[in-house]
Structure formats: structure tokens, C-alpha cells
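Engineer: sequence-free structure coming up:
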């Protein structure tokens, strides 16, 4: 069966995009934390995390565990309404300059074709969802930050949205993936599971 035959044999075409490094031209989350803390506070605040950072570099601590330490350091205890305002300012400010025009053109191509578009990223939903909604994505899922009593706890709610978790979230939303013709766009090892379930995977070549 040819690729064209395969695409017409399935009910719906879906385009799934990673965010950091795929739509954006850089990783955004630590820059979001820097944006919130302000650079003159952010960099000195890393000193207590020195051992964690060293252990991540030496692979004694996973990158995801190291990430949680950053979240706790900079977001733990913050009221959600305060963080929501930071997210809106981040989207309107630096984030808009980090979006690849080629990726936006590809997204709009899918939308013009009537394809269902989904954003699946390890970036937190706090800014990923409002940004994705502004771009017309049909569904958006990312890592979720835990909230208790209207404040961020500094922990992740559930699992980081990376690797197999991206596929699980996709199945949670779509159901049987075999019913869909899937384009997938990613740029890192955290996207490999997603790319493996795609009919048309694009790894670091989403612009072609």
C-alpha cells in the first residue's frame, strides 16, 4: 500500500507537534523561570542547586528529576493567579520571538487542509495551553504543575509529558491511533516514542 493509499484509508489526518526545539527555536521552560525570577535573581539562585546540576551533568540524577528541583525552587508556593499573569506576559513578550516562522507555516498548512492539530510537549501547560489556543491547535497537552489550595506546590502533577507519556496522552485524547493518519514533528530523544507511532514522522526536518 502506498503512503497516499494509507492516508485515504484512515478516517482523520492528525498533525502532532512537539514544542521546544521544534516550533520554538530553543528550550523555553528554564527561560520561563528566568523570566519570572528576573536574571539578576535567577542566576544567583542557582547556587543552592549546584549539586543537582552537577549530578544531572554526570548522569547521577535524571534530567527530569533535576527539572523538578528547578520548579520547586522558583515556583513552589506561588499563587496560581500570579503565575497566570507571568505566563501571559511571557507569551506576549520573549516567547513570540522564539517561534520558528517555518513551523508556523507548516502548522497553517495542516490547518488549511482540515487536519486535526495537536501540541504535545514537556513544556508546562501553564503557558503552552494559552499559546497553543492562540495558534488554533485543536488539542494541547504538556507537563502539569501541581496545585494545592490555589498555589503551585513546586511538584509535577502526574508524569512529565515526554517520551512514552506523549503517546499515552495522545491515545487518551484520540483513542485507537490506528484510526488516524498521523504526521509527527519532533527534535529530541523525548520525541522518539511519538515519532514511532506516526505514519509520517519528521525528526529535525519538519520544514521539508
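Structural biologist: In hand now; what should we look at? The shown structure was predicted, so the numbers you read here are calculated from the model rather than taken from an experiment. Numbering: from 1, shown residues only.

Engineer: going forward, measure contacts between C-alpha atoms and count neighbours the same way
Structural biologist: Will do.

Engineer: Helices along the chain, start to end?
Structural biologist: Applying DSSP state H to the chain gives helices spanning 3-8, 29-37, 39-45, 50-57, 63-75, 80-92, 101-112, 125-134, 164-174, 192-196.

Engineer: what comes into contact with the third one?
Structural biologist: Helix 39-45 has contacts (C-alpha atoms under 8 Å, 6 or more residues apart in numbering) with 33-34.

Engineer: how about a cut-off of 6 Å?
Structural biologist: With contact meaning C-alpha atoms under 6 Å, 6 or more residues apart in numbering, helix 39-45 is reached by residue 34.

Engineer: ok, and for it, which residues are buried?
Structural biologist: Judged by neighbour count using 16 or more other C-alpha atoms under 10 Å, the buried positions of helix 39-45 are residue 42.

Engineer: If you count neighbours, what's buried in stretch 112-120?
Structural biologist: For stretch 112-120, the neighbour count (16+ other C-alpha under 10 Å) marks 115-120 as buried.

Engineer: ok, of those, which one's closest to residue 68?
Structural biologist: Nearest to residue 68 among these: residue 120, at 19.2 Å, using C-alpha to C-alpha.

Engineer: Enumerate every residue touching that closest one.
Structural biologist: Here residue 120 is in contact with 18, 141-142 (C-alpha under 6 Å, 6+ apart).

Engineer: Structure two is appended below for comparative analysis:
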């Protein structure tokens, strides 16, 4: 598995008219931190966020030592911080986060890699376990397609649960295959930074693990 991004043409097929496709993880790959925790701090303030995370520590530790799956730990955190929040208010804050905060935590080298793929006319997907709510506006601005976790809403309010499966690990590949016919591409690139990206990296012809650090 490649450890860094080649600064030359990522297609390695100069003169080819056949497109390539690139899949980027978000948290820790494009960003220098976990946007899930960062968003909670942005939304609730530092004190309330860290106090809540302290109360959730048993669940977070259970996840850390693999006694609780990723999706269940995420729902515990979402339920504590956001259950009952009106979707309209939540989405407004998500869009503020996307425009005001995400640019502050992105890695310059990751943005350069995205730009290089765009210059070559390649299709680009952001594939993230984070909810699509605070990623969509940023992806639209960057002209990147988005595959991400979804949040359940009932009567206009968040329930704290995920809608469908968490877009993590094997689910990333499931989501990719649902919308992308990889046989249409000459090269498939994947960029990730954690075990949650392993299957997506294995999917690629050219896999880059923690390339922007």
C-alpha cells in the first residue's frame, strides 16, 4: 500500500481519454482531526461538549476495546447531544460548520490532491462515516460527490439514530458499489487513514494510506 501521493499525474496514463475515479475518506485524511467531535464542540461549546463526552466515557471505552460496534457508539453520542433537535435548526448549524469551520481543519496537501484529480477530469467521491448533514455543503462547494452516514428524523426532529448502516468499514464499499460502476474506470484511487478505510483501500488499484501527514 502506497504511503504517499505521487506528485505526478495520478492517472499514470498521460494522453488517455478514459476517466479515473478517486475515493477520499474525510476524518483524519482530508482533515487534521475528527469532525464528529469537532462539530459537537462547534454546536454546543467546549464545556458542554467535553462534559457530555465525559459522561459517555463508558460507551467510548467499550468502543475503543471493541466491546461495542462503531455504529452503536455513534448512536449513543448522537442521542446524548442531538436527540430531539429540530432538523431545520440542526441543518443550519451544519451548514455554518461546513463553511466556517471545515476550511480551518483541512489539510492543504489533501486539497491539492483533490484539485489534481479535478484538473484531470476524474470523478471524485467523499466517502465518510460522518453524517452527510455537515459534509454536503462543503462537498458542493468543492464539486465532490458525497457518500456518508445518514441521520434518522421523526416529525422534523433528530432521533439520535442512524438511518440505515453507518458508512464505515465494509459499508463504504457497499455504498460505493451501489452508485459507481467501477468497470467504467481505468484507474481507481482510494485515500484513507484508519482501519475503517481498509476495505475501501483494498478496492483500489492505487491505495494511499495516511498520505497527507
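Structural biologist: Yep, that arrived. These numbers come from a predicted model, not from an experiment.

Engineer: picking up where we left off before, out of the helices of structure 1, which is closest to residue 14 of structure 1?
Structural biologist: Closest to residue 14 of structure 1 of those, according to C-alpha to C-alpha: helix 101-112, at 8.4 Å.

Engineer: tell me the contacts of the residue most central in space within structure 1?
Structural biologist: Geometric centre of structure 1, nearest residue: residue 121, 2.1 Å, by C-alpha atoms, centre = their mean. Shown in contact with residue 121 of structure 1 (C-alpha under 6 Å, 6+ apart): 18-19, 142, 161.

Engineer: Nearest spatial neighbour of it, chain-adjacent residues omitted?
Structural biologist: The shortest distance from residue 121 of structure 1 to any non-neighbouring residue, by C-alpha to C-alpha, 6 or more residues apart in numbering, is to residue 142 (4.7 Å).

Engineer: ok, back up a step: in structure 2, what sits opposite the residue nearest to the centre of structure 1 in the alignment?
Structural biologist: Alignment note (TM-score structural alignment): residue 121 of structure 1 maps to residue 128 of structure 2.

Engineer: ok, that match to residue 165 of structure 2 distance?
Structural biologist: Distance, residue 128 of structure 2 to residue 165 of structure 2, by C-alpha to C-alpha, to the nearest Å: 12 Å.

Engineer: hmm, back to that, reformat the contacts of residue 120 of structure 1 as TSV; add neighbour count.
Structural biologist: Shown next, in TSV, are those (neighbours: other C-alpha atoms under 10 Å):
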residue	neighbour count
18	25
141	21
142	25
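
Engineer: Output those residues as JSON lines; include the columns distance to residue 72 of structure 1.
Structural biologist: Shown next, in JSON lines, are the contacts of residue 120 of structure 1 (distance: C-alpha to C-alpha, whole Å):
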{"residue": "18", "distance to residue 72 of structure 1": "24"}
{"residue": "141", "distance to residue 72 of structure 1": "21"}
{"residue": "142", "distance to residue 72 of structure 1": "18"}
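
Engineer: which among those gets closest to residue 73 of structure 1?
Structural biologist: Out of the contacts of residue 120 of structure 1, the member with the shortest distance to residue 73 of structure 1 (by C-alpha to C-alpha) is residue 142, at 20.2 Å.

Engineer: need the contact list for the corresponding residue of structure 2 for that closest one.
Structural biologist: In structure 2, the residue paired with residue 142 of structure 1 is residue 148, using TM-score structural alignment. With contact set as C-alpha under 6 Å, 6+ apart, residue 148 of structure 2 has these partners: 127-129, 131-132, 167.

Engineer: repeat that with 10 Å
Structural biologist: For residue 148 of structure 2, the contact set (C-alpha atoms under 10 Å, 6 or more residues apart in numbering) comprises 25-26, 125-133, 135-136, 165-168, 171-172, 175.

Engineer: what do you get for residue 187 of structure 1?
Structural biologist: Residue 187 of structure 1 is in contact with 17-23, 195, 202-206, counting by C-alpha under 10 Å, 6+ apart.

Engineer: Now do the residue nearest to it when sequence neighbours are not counted: how many residues are near it, please.
Structural biologist: Among residues not flanking residue 187 of structure 1 along the chain, residue 204 sits closest, at 4.8 Å (C-alpha to C-alpha, 6+ apart). The local packing of residue 204 of structure 1 (other C-alpha atoms under 10 Å) involves 13 other residues.
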